[in-house]
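Asker: how would this look folded up:
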Amino acid sequence: MYTPAPDTFLLAECAFKYRGAWALEIGIGSGAVAESLAANFKNVAGTDIDLASLAYCRGRNKNLMLVCCDAASAFGNVKFDLVVANPPYLPDDDEKDASVHGGPTGVETTIRFVKSALPLLSTRGAMLVIVSSRADQSALDAFLTEKKLKKKVIKEKKLFFERLAVVELTS
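Answerer: Presented below is the predicted three-dimensional model:
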């Protein structure tokens, strides 16, 4: 399970400003962001491939709808007003850690999460994703351009080794 860190709190802070009927967190981890969503959304779902994370979240909040799946692959007809994700975003190094390393350039997992969520967004839906200055932003931007998605930086946080940003993606 991914332990809450500055990126988690940054995403939770930004997600708290949104409202609607349905919200989804891809890669729920500790559930900290989903709990922030529960304050302003009628229905909150979370996914993770880690059963321990889902069990931990179930113990903390019985009102979350939790699904063990990769990204958002288990959802078909539900349309979400907001999808959030704090995917592994660092480029791979010699010691790959699936909780933080998002592929060779650091954006492969982010792209997979966004692809999975796109069909689930409501007409005016948005997706919030954490990105790192250490990842290949040009590869992510090329993907977003290909999918005709608009990217807006909502908030940034400078850490001693990188700059994190919450970006909003919309059609």
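Asker: contacts and neighbour counts: CA atoms only from here.
Answerer: Fine.
Asker: list the buried ones in the strand ranked longest in the chain?
Answerer: In terms of residue count, the longest strand belonging to the chain (DSSP state E) is strand 121-132. Within strand 121-132, the residues scored as buried using 16 or more other Cα atoms under 10 Å are 121, 125-132.
Asker: now, among those residues, which is nearest to residue 1?
Answerer: residue 130 (17.4 Å; Cα to Cα).
Asker: Report how many residues lie close to the nearest residue to that closest one once chain neighbours are set aside.
Answerer: Among residues not flanking residue 130 along the chain, residue 166 sits closest, at 4.6 Å (Cα to Cα, 6 or more residues apart in numbering). Residues lying near residue 166 (other Cα atoms under 10 Å) number 27.
Asker: these two touch, right, residue 166 and residue 131?
Answerer: Yes. If you go by Cα atoms under 8 Å, residue 166 and residue 131 touch, sitting 6.5 Å apart.
Asker: Residue 116: which element?
Answerer: Using DSSP states H and E, residue 116 falls within helix 108-117.
Asker: Outside of that helix itself, list whatever touches it.
Answerer: 26, 71-73, 83, 85, 87-89, 102-103, 129, 140, 143 (Cα atoms under 8 Å, 6 or more residues apart in numbering).
Asker: show me the contacts for the residue nearest to residue 130.
Answerer: Contacts of residue 166 (Cα under 8 Å, 6+ apart): 10-11, 14, 128-131, 153-156.
Asker: how near is residue 85 to residue 106?
Answerer: From residue 85 across to residue 106, the span is 14 Å (Cα to Cα, to the nearest Å).
Asker: cool, and residue 25?
Answerer: 20 Å.
Asker: contacting residues around the residue lying closest to residue 153 once chain neighbours are set aside?
Answerer: The shortest distance from residue 153 to any non-neighbouring residue, by Cα to Cα, 6+ apart, is to residue 167 (4.4 Å). Neighbouring residues of residue 167 by Cα under 8 Å, 6+ apart: 128-131, 151-155.
Asker: this one as well, want them side by side:
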Amino acid sequence: MEVREAALVALGEVLRARGYAFTTVTPETHRRVNARPGANQAYSVRDVFGWSRPFGPGVLEPRMVALLEEAGALADCRDGTHRSRVRFSCLGAGLYVHSAWPTSEQDAVFFGPDTYRFCALLQRVPGSFRRVVDLGCGSGAGGLSVAGRSGEVVLADLNPLALEFSRVNARLNGSHGVQAVHSDLLRDVSGRFDLIMANPPYLADTDKRTYRDGGGTHGTELSVRIVREGVERLEPGGTLVLYTGAPVVDGEDLLRSALEPVWREAPLAEVRYEELDPDVFGEELEKTPYTGVERIALVALVTRRM
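Answerer: Reported below is the predicted structural model:
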């Protein structure tokens, strides 16, 4: 393990030992909370590693500051304060490192409400698995959430920072049999799988941020690719789980319309497509790519190969 990754693991272990706990919210909620009076600087460990607020001397233990420096995750602010480049979030009994707020960098690694819902969806998929792959793994939370009932877990992503955080999170949460692979979906991943999962970017992002932009006119392109390519790599009886967003125009779910021809032609024994939340990221509708879109729904596709 490289020095940077080892330092992040050690930092996470220190936070866990101190009883750290934080649930990450949406970027818009985060912005609103940090805009409140008195919320422009950190007074506690949660302020630093949860709310991503700048901190002055004495807020963090010297050991935490040293580990941030060792990990290359300590940023200097103009007023002499510092800021952490990473956040830590809790999910169940786990602790996960990911990018600090605001997640404006091209290679930012996201963790938030979608992560919590995705992992809850995975917990409803029964059974144990010989081989699992998490496509576009980000922090690795999805794959790691089923690691305890899997022989091998492959965490695949094009973003080197996501793979770094995934390795840290696997170590921090005591997950075994985990491999992080640089890959465009399944392109550089070999073999077949009992479970293929994905929580891909699903928005049309004009800044083309890796964690946010799903490709195509309305952000659906990557989700369609995952299903088309994923079903070909499932073992007989294997399951594919897709958690994503769907733009709705004049009552039509555009993602479902794009996916139906794909699953009709595939050798599938079962297809379940469910709307989990009818309306998320309403602020996106004000942007040019969403002209004519009336809402963005959260959906889940769970399908099993013959």
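Asker: Quick TM-score on the pair, please.
Answerer: Once superposed, chain against chain, the TM-score is 0.85 (TM-score structural alignment, normalised by the length of the first structure); 169 aligned residues with a Cα RMSD of 2.2 Å.
Asker: Which parts of the second structure are helices?
Answerer: 3-17, 27-34, 45-49, 62-70, 113-123, 141-145, 160-172, 221-230, 254-265 (DSSP state H).
Asker: Just flag the most distant two among the contacts of residue 166 of the first structure.
Answerer: 14 and 131 (13.5 Å).
Asker: circling back to that earlier point, ranking the helices of the second structure by burial, who's on top?
Answerer: Compared across the helices of the second structure, helix 141-145 shows the largest average neighbour count, a mean of 26 (mean count of other Cα atoms under 10 Å).
Asker: Look up the counterpart of that one in the first structure, residue range please.
Answerer: Mapped onto the first structure using TM-score structural alignment, helix 141-145 of the second structure spans residues 32-36.
Asker: Average separation of that stretch from the aligned part of the second structure, please.
Answerer: When the second structure is overlaid, stretch 32-36 of the first structure sits 1.1 Å from its aligned residues on average, using mean Cα distance after the TM-score superposition for the first structure.
Asker: Most remote residue from the middle of the first structure, which is it?
Answerer: For the first structure, the residue at maximal distance from the C-alpha centroid (Cα atoms, centre = their mean) is residue 94, at 24.8 Å.
Asker: how far out from the middle of the chain is stretch 118-125 of the first structure?
Answerer: 15 Å (Cα atoms, centre = their mean, to the nearest Å).
Asker: correction: stretch 270-285 of the second structure
Answerer: 17 Å.
Asker: Look up how far residue 224 of the second structure lies from whatever residue of the second structure lines up with residue 105 of the first structure.
Answerer: Alignment note (TM-score structural alignment): residue 105 of the first structure maps to residue 218 of the second structure. From residue 218 of the second structure across to residue 224 of the second structure, the span is 12 Å (Cα to Cα).
Asker: go on, residue 116 of the second structure?
Answerer: 22 Å.
Asker: Output the contacts of residue 167 of the first structure as a markdown table; include the columns distance to residue 32 of the first structure.
Answerer: A markdown table is the format used below for the contacts of residue 167 of the first structure (distance: Cα to Cα, whole Å):
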| residue | distance to residue 32 of the first structure |
| --- | --- |
| 128 | 15 |
| 129 | 15 |
| 130 | 14 |
| 131 | 18 |
| 151 | 24 |
| 152 | 23 |
| 153 | 21 |
| 154 | 19 |
| 155 | 18 |
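Asker: Just give me which of those are shared by the second structure.
Answerer: Contacts from the contacts of residue 167 of the first structure that recur in the second structure, judged by both residues aligned by TM-score structural alignment, their matches' Cα atoms under 8 Å, are 128-130, 151-154.
Asker: End to end on stretch 28-47 of the first structure, go ahead and measure it.
Answerer: For stretch 28-47 of the first structure, the end-to-end distance is 6 Å (Cα to Cα).
Asker: cool, stretch 112-121 of the first structure as well?
Answerer: End-to-end span of stretch 112-121 of the first structure (Cα to Cα): 15 Å.
Asker: got a list of what residue 140 of the second structure touches?
Answerer: 134, 155, 162-163, 165-166, 169-170.
Asker: Kindly indicate which of those residues lies nearest residue 76 of the second structure.
Answerer: residue 165 (21.7 Å).
Asker: and the closest one, what pairs with it in the first structure?
Answerer: Aligned by TM-score structural alignment, residue 165 of the second structure pairs with residue 56 of the first structure.
Asker: What sits closest to its match if chain neighbours are left out?
Answerer: residue 30 (6.9 Å).
Asker: My read is that that neighbour contacts residue 3, right?
Answerer: Yes. If you go by Cα under 8 Å, residue 30 of the first structure and residue 3 touch, sitting 6.4 Å apart.
Asker: If you count surrounding residues, which of these two has more?
Answerer: Legend: neighbour count by other Cα under 10 Å for residue 30 of the first structure and residue 3, higher for residue 30 (21 against 11).
Asker: can you tell me how far that one sits from residue 107 of the first structure?
Answerer: 22 Å.
Asker: contacting residues for residue 92 of the first structure?
Answerer: 101-106 are the contacts of residue 92 of the first structure under Cα under 8 Å, 6+ apart.
Asker: ok, so of those, who is nearest residue 19 of the first structure?
Answerer: Proximity of these to residue 19 of the first structure (Cα to Cα) peaks at residue 102, which lies at 28.7 Å.
Asker: Surely that closest one touches residue 86?
Answerer: No. Using Cα under 8 Å, residue 102 of the first structure is not in contact with residue 86, being 10.6 Å away.
Asker: Which one of these two is surrounded by more residues?
Answerer: Taking neighbours as other Cα under 10 Å, residue 102 of the first structure and residue 86 compare with residue 86 leading, 27 against 23.
Asker: The more buried one corresponds to which position in the second structure?
Answerer: Using TM-score structural alignment, residue 86 of the first structure sits opposite residue 199 in the second structure.
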